[in-house]
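[1] structure of the sequence below:
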Amino acid sequence: MADQVEVTIPADMWAGRETDEGVLVNWFRREGSVVREGEILAEVMIEKVTLEVAAPVTGRIETILISQGDVVRPGQPLAVILAGSTAEGSAPQAGEPAAPRA
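    Got it, this is the predicted structure:
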């Protein structure tokens, strides 16, 4: 079974800031999307500066925990990635037959 890895805002994004909260302004991927380590997933605004949040691992976004416009804090999980999973969502890929139904 693949590991679940939380996507959080890296601590260094908060370094030197006078606030401990920001706002998630944009998601670039959605639940079920396959992402690569380092791929930009979201933008967070902290003190009027927009910063990018990257995928910590390659895998599939299993759950998005924070909605666009929500307040976020250091260490708060934004999403969960199923590490190593490269199956996009639950729909069959192009060229793959659909699973038979019982």
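[2] switch to C-alpha atoms for all contacts and neighbour counts from now on
    Will do.
[3] disregarding residues adjacent in the polypeptide, which is nearest to the residue nearest to the spatial centre of the chain?
    For the chain, Ala79 is the residue whose C-alpha lies nearest the centre (C-alpha atoms, centre = their mean; 4.6 Å). Counting by C-alpha to C-alpha, 6 or more residues apart in numbering, the nearest residue to Ala79 once its immediate chain neighbours are dropped is Ile64, at 4.2 Å.
[4] also this sequence, please, to line up against the first:
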Amino acid sequence: MIDIVVPKGLWDTEKTPDGIVANWFYADGGDVPEGATVAELMVEKSTFDIAAPGAGRLHIVVAKDGVVRPGTVIGRIDAV
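    Predicted coordinates:
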């Protein structure tokens, strides 16, 4: 399994500690190619795309509208 992690340094966590998962672009259990944008995070009025670190079957850990911080595992990819 490959973890999909919210990268550190995307936003100023001292000002705004939390973000939310604004959207998933693939369904839970769907196949994703490496490098594809799988999720979008929103922090205040900014959005950040999260790319798949590998190819395989997506398992969503944090649902849409879930609160996240840098380092949070939001999903996993089961390499097939």
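[5] superposed, what's their TM-score?
    Here the TM-score for the pair of chains, by TM-score structural alignment, normalised by the length of the second structure, is 0.87; 78 aligned residues with a C-alpha RMSD of 1.2 Å.
[6] for the corresponding residue of the second structure for the residue nearest to the centre of the first structure, give its distance to Leu10 of the second structure.
    Per TM-score structural alignment, the equivalent position to Ala79 of the first structure in the second structure is Gly75. Distance from Gly75 of the second structure to Leu10 of the second structure, counting by C-alpha to C-alpha, to the nearest Å: 18 Å.
[7] repeat for Val32 of the second structure
    23 Å.
[8] more neighbours: which of the two?
    Higher neighbour count among Val32 of the second structure and Leu10: Val32, with 23 against 12, using other C-alpha atoms under 10 Å.
[9] mind telling me what that one corresponds to in the first structure?
    Val32 of the second structure maps onto Val35 in the first structure when the alignment is built from TM-score structural alignment.
[10] same check on Val6 of the second structure?
    With TM-score structural alignment as the criterion, Val6 of the second structure matches Ile9.
[11] quick one, strands of the second structure?
    2-5, 19-24, 31-32, 37-43, 46-51, 56-60, 67-68, 73-78 (DSSP state E).
[12] Asp65 of the second structure: how many residues sit nearby?
    Under the criterion other C-alpha under 10 Å, the count of neighbours that Asp65 of the second structure has is 14.
[13] ugh, wrong one, I meant Ala51 of the second structure
    Applying other C-alpha under 10 Å, we find 17 residues neighbouring Ala51 of the second structure.
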